[in-house]
Each structure stands twice: as C-alpha cells, then as structure tokens.
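S.K.: Okay, structure incoming, though there's no sequence with it:
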C-alpha cells in the first residue's frame, strides 16, 4: 500500500491488471472512464459491472471529449487523470481539469512507437529491447514530457500476453505508482521528448494489408516466427486453401531452418505428417489449427 491523497480518474478499456493493481495499492480512484474499443463491436460490460460492484462512478466515453464528459469529470474534481489504454486523444477541455495534470502508461520507450498500436510494430521490427514509459499528456499523440521509463529484454518468440505482462504488469504498475507518489509531492521529473520519433507511427494496419505485411521469401525465419507468435490472436496472413476445414484460430509453435526438395508456396499452410506448417524462404514454421 502507498500513501496518497490524490483523487484519481482512471481511463482504460477493460478490467486490466494495471487497474486492479492501482486499487490494491490504495490509489483513490474516484471515477472510471471506459474508452470506446478500437473495435466498436467488442465492448465488454465487465468494467462497468466491476465499477458498480466497487461503488466507483463509471462513464462510457462514446462521444469523444464532449460537454457531457467534461461535466462528469468536473463534478468529480479529480487531482489527476491516469490513462492506460485509450482509443482516442484527450482534448484541452478535459486536460485542463485536474490540477496535477494527466499522465499515461505507454508500452514503449517513447518517442519510439507513438500511437495506438505499439505492440504490433514492436513485433514487426523484432525489437527485443522494448520498454515502458509514464508520461504527461499534452494535445499531441504520446508527445508529452516523460516522467519515468525503463527498458526490459524480451525473448525471441514472446507472445503479446507475455509482452503485456513484462511491460505493464511486472514493471509498468511500479513506475506508475512511483509517478503518482512523486506528482503528489511535486517532485516528479519532466523530460522533454524530441519532436521526431526514430520509428514509424504505431498506426493500425488494415485487413487489406495483411497479405503483404510479411516478406515470406526474404525475411529471416526468426523475424517471421517472432511476428507470428506476437500477433497470433488476430493477424490473418495465411493462405488456408490447402486446408479443407474452416480455420477459426491458430497457434504458432516452432520453426526449423531447412532447404526444400520440392517446390512450395510461401505463406500457404500445408498438412504434412500429422502437422500443420507454413513455409518461408529459410524453412518451415509449425502451427496448431483450431477449427470452427
């Protein structure tokens, strides 16, 4: 438990380990705003139910930073707004309300991978030394002053769940609690970010980009395997025309470097010797298929 008298409004997109850890640490969360899901059909009522059971005021942010949201936040009179996962930027009318400002937990080493989809681009670039940043929010996209940040090595083939656990659960919560404590004491550092980022903007990729996102022939097999492991929950890059059943999910297993004795099509999934596999220029990647 930490000693903090700050009144905090928390913005997130679900019941996460970060949210529950702040509550368990004794942070005084006086209201929760649920940011609209990046996939509008995926709204879960679990956060609303959790807040109702915990007697925490709840607001579903379905119309941006409008007057209704502004009025709701002003009535709570928060000292600080804390964000962990949000689908849009806060505007000045909300940013100006808390007297201690607004902070965000961003799962990269800013200014790297500014934007709403940093995990994908971390895997895409095979960045094995990612990090976490707690920073102040301004009107830009992840451009506010840095409070704390740290980097942590991850293993090749790390999954998205493992990455979130390393960056946010194991380390991000600790940095966030330290930042909140120091903000209350007016001793939190403020480090200006550079204007330019060394990486691409962490934008969302569209389904029509999926077929060309991987260079099956030229990329090293380790890079392909790492990206597939990290995105196996959603990245539909495979050609399943050789598989008669409808494939609803897949799980990436191992990779083997080898040369081919017969011609194969890269990116196409085959069934061979009781296993499912996909070929690339340097070898094969095995996978588990889940059928509808």
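M.R.: Received the coordinates, thanks. Small disclaimer: the values here were computed from a predicted structure and weren't measured. Residues are numbered from 1 along each chain as shown.
S.K.: Please make it C-alpha for all contacts and neighbour counts, starting now.
M.R.: Noted.
S.K.: just the helices in the stretch 101-250 of the chain please.
M.R.: For the stretch 101-250 of the chain, the helices defined by DSSP state H, counting those that start in this stretch cover 118-124, 160-164, 173-184, 221-230.
S.K.: Check which helices and strands the last one sits against.
M.R.: Going back to what we said before, that points to helix 221-230. helix 118-124, strand 247-257 (3 or more CA pairs under 8 Å, 6 or more residues apart in numbering; DSSP states H and E).
S.K.: Now render those as a markdown table, adding distance to residue 217 and mean neighbour count.
M.R.: Shown next, in a markdown table, are the helices and strands packed on helix 221-230 (distance: least, CA to CA, whole Å; neighbours: other CA atoms under 10 Å):
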| stretch | distance to residue 217 | mean neighbour count |
| --- | --- | --- |
| helix 118-124 | 16 | 21 |
| strand 247-257 | 13 | 15 |
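S.K.: Dump these to a markdown table, plus distance to residue 202.
M.R.: Putting the helices and strands packed on helix 221-230 into a markdown table (distance: least, CA to CA, whole Å) gives the following:
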| stretch | distance to residue 202 |
| --- | --- |
| helix 118-124 | 5 |
| strand 247-257 | 24 |
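S.K.: Of those, which is nearest residue 92?
M.R.: For residue 92, the closest of those is helix 118-124, at 24.0 Å, according to CA to CA.
S.K.: who touches stretch 119-130?
M.R.: Residues from elsewhere that reach stretch 119-130 (CA atoms under 8 Å, 6 or more residues apart in numbering): 107-109, 113, 151-156, 160, 202, 223, 226-227, 230-231.
S.K.: Just the buried subset of these, please.
M.R.: 107-109, 113, 151, 154, 156, 160, 202, 223, 226-227, 230-231 (16 or more other CA atoms under 10 Å).
S.K.: Just name the closest of the residues you listed to residue 254, please.
M.R.: Using CA to CA, the shortest approach to residue 254 within the buried ones among the contacts of stretch 119-130 belongs to residue 226, at 10.2 Å.
S.K.: Take this one as well and set it beside the first:
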C-alpha cells in the first residue's frame, strides 16, 4: 500500500519500522513540529522524524493540521491508500479522515473502549490492571471512538512499569498494523463498533500526579511508583529535597517499629539495604530511589551515604 504515517514519540517508531519492513510504500511521514528541550533549549527532532530521515522519507510538520490548506493539498497529491496514525498528537479533520481509500487507521495502546485518550499505558499499571494491549481502529471525529478492527492482548507482569509496558505495547502495535492492513487490502477486515459500557478516558500525565500521598494504601502507592516509572516519576520529600522513588514493594509492618503515635509517611524501620515507610494501610519497602541532585541508586547505596533515622517523616 501507499501509506502516509503520522506519529511523534518513541512509541510510534516501531509501527513506522514495521510498515517499511512489511513492504509498504511510506510516501510521507507527518509529525509534530520540533521543539526546544533541556536547559540549553536546543531544538530536537521528534523520534519519528529522526527515523523517517534515516530511511529518506519526506517529513511534514504542520503546527495546526486542521487549518493547513497547503498540507491538505500535499496529501491529496500523494493520494495514500491508507493513513496510519500512532500517537501523533493532533486531531485529524474530517476531510483528512475521508481522504484515503482504506481510511485512517489508528494504533492505540489499550484494549478499547477502556483508556481512550493520551496516557493509557501508565494508567493500566497505576490502576492494577492484569492485562492491557493494542487496538487498531478506524478513526472518526471523536477521541479514540472509532470502530475497532483488531486487538492484541498483553498480560502485565507483577513488576510491570510504565516504561516496560510502553516498550512491549509499541512492539505489539508494529506487528498488529501489518495484519490489519493485509486484511483491509484483501477485504476481510471486520469493523466492530465500540460499546460505551466500560469506556473511560486516560487523562494526560503531569508531574503533580507523582506526588505521593502517604495516606493511600501501600499497594496503591507501589502501583503509582511503577506506573510513573520512568516519567513523570513518583516522588516525596526528604529533609527538604525531592526524593524520587523508583522501586518499592508492599510488606507487612510486623518487622517495623510502628507505635500508636506513628504517622503515615514515617520511616518505621531501617534495614541494611532498604527502609520501611508507614502508609494508610501496610508498609512500603523502598528499594531504589533518587535524591534531588543525585543519581538513581539502590537504597543500600543511599543509606551508606545518608544515615536515615527511624521516625523521620517523608513529605514534610
């Protein structure tokens, strides 16, 4: 097929590579405009743009795709059989949706209709789901509301993080799109309308979400830590500095010194390679962390440099 691919972050790269590997003619890649990042504000290309340029594919970066007449005429001239979209970052207008012969097909990182929206991967971990997956869908004017085409189910590991699930689903999405396009071309692709029952939206992530509320149950905090690893990360504070938590496990408070006066967020046990924190229900054993201005490290290394004392309250 003649394909126009639209995508922006790392998650979209395996889908682009799969299209190329699968023998499709990717006539153009559309991605978000380059943006300055970091302290030096250096302008960086999007991961999809970098990959497209490696293959010598023309790249277009409309800032407002809905209003860009020139870009629409370019699409008309390309006349793609299908437009494949993966985490592009802009909503497509109806005239673009209706342009390709086989339509605009989206690769979405959830089992629709659950987790429509921008952050389905992280919320699946945070909410303690046992499985996630990828859905290919026909795009319409709604936000991830189009007819479902195919799905791939992925079981979550006990220590699944947002980052590890991101990698697994991005690979699965690249494999699934080839199957979907093959069926579209040979006329065997089935469309299933999304039910509204079970539908929910996964809102955008921001750094404020990562602030740990120690009144929560230990299990919920542990999932938050995994879900927000590596970005935007779960954090608390220690002696006035931000303390990011990268790995923890739920444990019984039996081996800790939990007095009636102990408050949530209080360090109630200091071990050789970890320390225990009281939560709203149960204790959390902290195994890996990162103090503001320092490198990420296991808690044992941290304790050798910082003599943490029992009774210290995190988050104050």
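M.R.: On my side now, so go ahead. If you're wondering where the values come from, they're calculated on a predicted model, not measured in any experiment.
S.K.: Superposing both, give me the TM-score.
M.R.: TM-score of the superposed chains, computed with TM-score structural alignment, normalised by the length of structure 1, equals 0.83; 279 aligned residues with a CA RMSD of 2.9 Å.
S.K.: measure the corresponding residue of structure 1 for residue 81 of structure 2 to residue 6 of structure 1 for me?
M.R.: Residue correspondence to structure 1 (TM-score structural alignment): residue 81 of structure 2 is matched to residue 79. If you measure residue 79 of structure 1 against residue 6 of structure 1 using CA to CA, to the nearest Å, the figure is 6 Å.
S.K.: With residue 198 of structure 1 instead?
M.R.: Plainly put, residue 198 of structure 1 is 35 Å away from residue 6 of structure 1 if you go by CA to CA.
S.K.: separation between the most centrally placed residue in structure 2 and residue 245 of structure 2?
M.R.: Central residue of structure 2 (CA atoms, centre = their mean): residue 121, 4.4 Å from the mean position. Distance, residue 121 of structure 2 to residue 245 of structure 2, by CA to CA: 19 Å.
S.K.: Kindly report the same for residue 65 of structure 2.
M.R.: From residue 65 of structure 2 to residue 245 of structure 2 the distance is 39 Å (CA to CA).
S.K.: who's in contact with residue 273 of structure 2?
M.R.: Residue 273 of structure 2 makes contact with 287, 298-301, 303, according to CA under 8 Å, 6+ apart.
S.K.: my guess is residue 191 of structure 2 contacts residue 149, does it?
M.R.: Yes. Judged on CA atoms under 8 Å, residue 191 of structure 2 makes contact with residue 149 at a distance of 5.1 Å.
S.K.: More neighbours: which of those two?
M.R.: Using other CA atoms under 10 Å, the more surrounded residue of residue 191 of structure 2 and residue 149 is residue 149, with 21 against 13.
S.K.: quick one: the strands in the stretch 51-200 of structure 1?
M.R.: 58-61, 80-84, 102-106, 131-136, 146-151 (DSSP state E, counting those that start in this stretch).
S.K.: In terms of helices and strands, where is the nearest residue to residue 57 of structure 1 once chain neighbours are set aside?
M.R.: Distance criterion CA to CA, 6 or more residues apart in numbering; nearest residue to residue 57 of structure 1, sequence neighbours excluded, is residue 31 at 4.7 Å. In this assignment (DSSP states H and E), residue 31 of structure 1 forms part of strand 28-35.
S.K.: Following superposition onto structure 2, what is the mean distance for that strand?
M.R.: Its matched residues in structure 2 lie on average 1.1 Å from strand 28-35 of structure 1 after superposition (mean CA distance after the TM-score superposition for structure 1).
S.K.: Against which helices or strands is that strand packed?
M.R.: Partner elements for strand 28-35 of structure 1 (3+ CA pairs under 8 Å, 6+ apart): strand 7-12, strand 58-61.
S.K.: What is the corresponding segment of structure 2 for the first one?
M.R.: When structure 2 is aligned by TM-score structural alignment, the counterpart of strand 7-12 of structure 1 is residues 2-7.
S.K.: cool, and stretch 52-61 of structure 1?
M.R.: Using TM-score structural alignment, stretch 52-61 of structure 1 pairs with 53-62 in structure 2.
S.K.: what's the answer for stretch 119-129 of structure 1, then?
M.R.: Here stretch 119-129 of structure 1 aligns to structure 2 at residues 121-131, judged by TM-score structural alignment.
S.K.: Endpoint to endpoint, the matching stretch covers what distance?
M.R.: 11 Å.
S.K.: before we move on, back to that, compare residue 198 and residue 6 of structure 1 (neighbour count), which wins?
M.R.: Neighbours per residue, other CA under 10 Å: of residue 198 of structure 1 and residue 6, the larger number sits with residue 6, 18 against 12.
S.K.: ok so, going back, out of the helices of the stretch 101-250 of structure 1, flag the one nearest residue 137 of structure 1.
M.R.: Among these, if distance is taken as CA to CA, the winner is helix 173-184, at 13.3 Å.
S.K.: For the closest one, which helices and strands make contact with it?
M.R.: Helix 173-184 of structure 1 packs on helix 17-24, strand 131-136, strand 146-151, going by 3+ CA pairs under 8 Å, 6+ apart.
S.K.: Tell me which of these is the most buried.
M.R.: Highest mean neighbour count among those (mean count of other CA atoms under 10 Å): strand 131-136, with a mean of 26.
S.K.: Now it on structure 2. Mean distance?
M.R.: Mean for strand 131-136 of structure 1 is 1.0 Å (mean CA distance after the TM-score superposition for structure 1).
S.K.: what's the angle from that strand to strand 102-106?
M.R.: 170 degrees (axes from the mean of the first three to the mean of the last three CA atoms, to 10 degrees).
S.K.: contact partners of strand 131-136 of structure 1?
M.R.: 101-110, 142, 144-152, 167-168, 171-172, 175-176, 179.
S.K.: ok, back up a step: export the helices of the stretch 101-250 of structure 1 to JSON lines and tack on distance to residue 207 of structure 1?
M.R.: Shown next, in JSON lines, are the helices of the stretch 101-250 of structure 1 (distance: least, CA to CA, whole Å):
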{"stretch": "helix 118-124", "distance to residue 207 of structure 1": "14"}
{"stretch": "helix 160-164", "distance to residue 207 of structure 1": "19"}
{"stretch": "helix 173-184", "distance to residue 207 of structure 1": "33"}
{"stretch": "helix 221-230", "distance to residue 207 of structure 1": "15"}
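S.K.: Among those helices, single out whichever gets nearest to residue 266 of structure 1.
M.R.: helix 221-230 (11.7 Å).
S.K.: Can you tell me the element residue 286 of structure 2 falls in?
M.R.: strand 283-291.
S.K.: between that strand and helix 218-227, how many degrees?
M.R.: With the same axes, to 10 degrees as the basis, strand 283-291 of structure 2 and helix 218-227 are set at 30 degrees to each other.
S.K.: any idea how far strand 283-291 of structure 2 is from the chain center?
M.R.: Centroid separation between strand 283-291 of structure 2 and its chain, computed with CA atoms, centre = their mean, to the nearest Å, is 23 Å.
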